[in-house]
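Enquirer: dropping the sequence and predicted coords here.
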Amino acid sequence: MIWTHSIPQPPVPQFLRETLKDYPEIIQDIQDGLNEIVAKYLERKWGTPFNEVWEELESALSHHRFEASEALKEAEQTGDSQAIFRAKIKFDAVVEARRGPSLDELHDYFQAYKGAFE
C-alpha cells in the first residue's frame, strides 16, 4: 500500500521494530495493517482508530506467532539443526514482541494528528 495521505504513516512501535528487526516482513505487515486502519478513518473524518489499532497489532502478532510455530514444527520434523535454530529464534522474537508493545507512540501520533480525523 502506497501512503498517499497528508499526514505521516502511523508508527510501528519502537519496541516491535527492535524486537522484530531481523524480520522486516513482519514489521511491514504490521505497518500495512496500521496504514489501512488509519486510511479508513481519514476517509470517514470521524473518530480515531486507537482501539482498532490495538486489535490490529494483536491480530498481526498472533498470526505471525502461529506461522512461526508452524515453521518450527516443520523444521523439527526435518531434523535440520540450523533450520530448527532459525525457526526457534524467529518464534522467540514474535513471542517477545507480543509481550510488550507500548502504545504510547501511537497515542502521541493520534494526538498530534487528531485534526485530520475530524
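Expert: Everything's here; your move.
Enquirer: contacts, neighbours, all on C-alpha from now
Expert: Fine.
Enquirer: after the helix or strand harbouring residue 35, which helix or strand is next?
Expert: Using DSSP states H and E, residue 35 maps to helix 24-44. As assigned by DSSP H and E, the chain's next helix or strand after helix 24-44 is helix 50-78.
Enquirer: who does the helix or strand following that next one touch, helix- and strand-wise?
Expert: Next helix or strand after helix 50-78 toward the C-terminus (DSSP H and E): helix 81-99. With contacts taken as 3 or more C-alpha pairs under 8 Å, 6 or more residues apart in numbering; DSSP states H and E, helix 81-99 sits against helix 14-19, helix 50-78.
Enquirer: now the ones you listed in CSV, with mean neighbour count?
Expert: Putting these into CSV (neighbours: other C-alpha atoms under 10 Å) gives the following:
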stretch, mean neighbour count
helix 14-19, 17
helix 50-78, 16
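Enquirer: try this one side by side with the last:
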Amino acid sequence: MSELVEHPPVPQLLQEKLKDYPEILADLQDALNGVSRSPGMSKTRLTDEFEKAIWSLEDGLSHFMAEAASELRAAEASGDSALVAKAEAKWKLMANCRRSVPRCLDELGAFFGR
C-alpha cells in the first residue's frame, strides 16, 4: 500500500497577492509539488521539507522578480509610458511577494506540523 503524500499549497498570502497572475501561482505550485510530507515522516525529514518549501518559494519569486525587472527595462527602452507603468507595478508586486515569504512561515510550518 502506498503512503499518502501531500504537497503544500502556495500560502494564502501569496495567492491573494498574485491572484491576477495565475501562471505565476501555477509555477510556484509546481515548485512546491517537489516538496512533500507523508505519514510517519521523521521530524528531521519534515524540517528538511519545510526548508525546501521556503527555498522553493524564495527561488521562484526571485526568478519572477528578475523577469519583471527585464520586462521593466524593455518597457523603459520602448518609451511607452503605459507599458512602463504596468511593468513597474509588476516588478513592485514581485518584490513585495518575495519580501512576504517570512510572513508565510507560520502557514507552511503548520503544514509540516511545526
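Expert: Now that the structure is in, tell me what you want to look at. All values derive from a computational prediction rather than experimental measurement.
Enquirer: ok, back up a step: what about the helices and strands packed on helix 81-99 of structure 1, which gets the closest to residue 44 of structure 1?
Expert: Proximity to residue 44 of structure 1 (C-alpha to C-alpha) singles out helix 50-78 among these, at 14.3 Å.
Enquirer: who are the packing partners of that closest one?
Expert: Secondary-structure packing of helix 50-78 of structure 1 (3+ C-alpha pairs under 8 Å, 6+ apart): helix 24-44, helix 81-99, helix 104-112.
Enquirer: got those helices as JSON lines, with mean neighbour count columns?
Expert: Shown next, in JSON lines, are the helices and strands packed on helix 50-78 of structure 1 (neighbours: other C-alpha under 10 Å):
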{"stretch": "helix 24-44", "mean neighbour count": "17"}
{"stretch": "helix 81-99", "mean neighbour count": "17"}
{"stretch": "helix 104-112", "mean neighbour count": "14"}
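Enquirer: wait, residue 95 of structure 2 touches residue 63, no?
Expert: No: if you go by C-alpha atoms under 8 Å, residue 95 of structure 2 and residue 63 don't touch, sitting 10.4 Å apart.
Enquirer: intersection of neighbour lists for the two?
Expert: Common contact partners of residue 95 of structure 2 and residue 63 (C-alpha atoms under 8 Å, 6 or more residues apart in numbering): none.
Enquirer: give the full set of residues in contact with the most centrally placed residue in structure 2.
Expert: Central residue of structure 2 (C-alpha atoms, centre = their mean): residue 57, 3.6 Å from the mean position. Each residue near residue 57 of structure 2 by C-alpha under 8 Å, 6+ apart is listed here: 28, 31, 32, 101.
Enquirer: tell me which two in those are the farthest apart.
Expert: Largest separation among those by C-alpha to C-alpha: 31 and 101, giving 14.5 Å.
Enquirer: structure 2: which residue goes with residue 97 of structure 1?
Expert: Using TM-score structural alignment as the criterion, residue 97 of structure 1 maps onto residue 97 of structure 2.
Enquirer: against residue 43 of structure 2, how distant is its match?
Expert: For residue 97 of structure 2, the distance to residue 43 of structure 2 (C-alpha to C-alpha, to the nearest Å) stands at 28 Å.
Enquirer: just residue 70 of structure 2 next, same as before
Expert: 41 Å.
Enquirer: please apply the same query to residue 8 of structure 2.
Expert: Counting by C-alpha to C-alpha, the gap from residue 8 of structure 2 to residue 43 of structure 2 is 16 Å.
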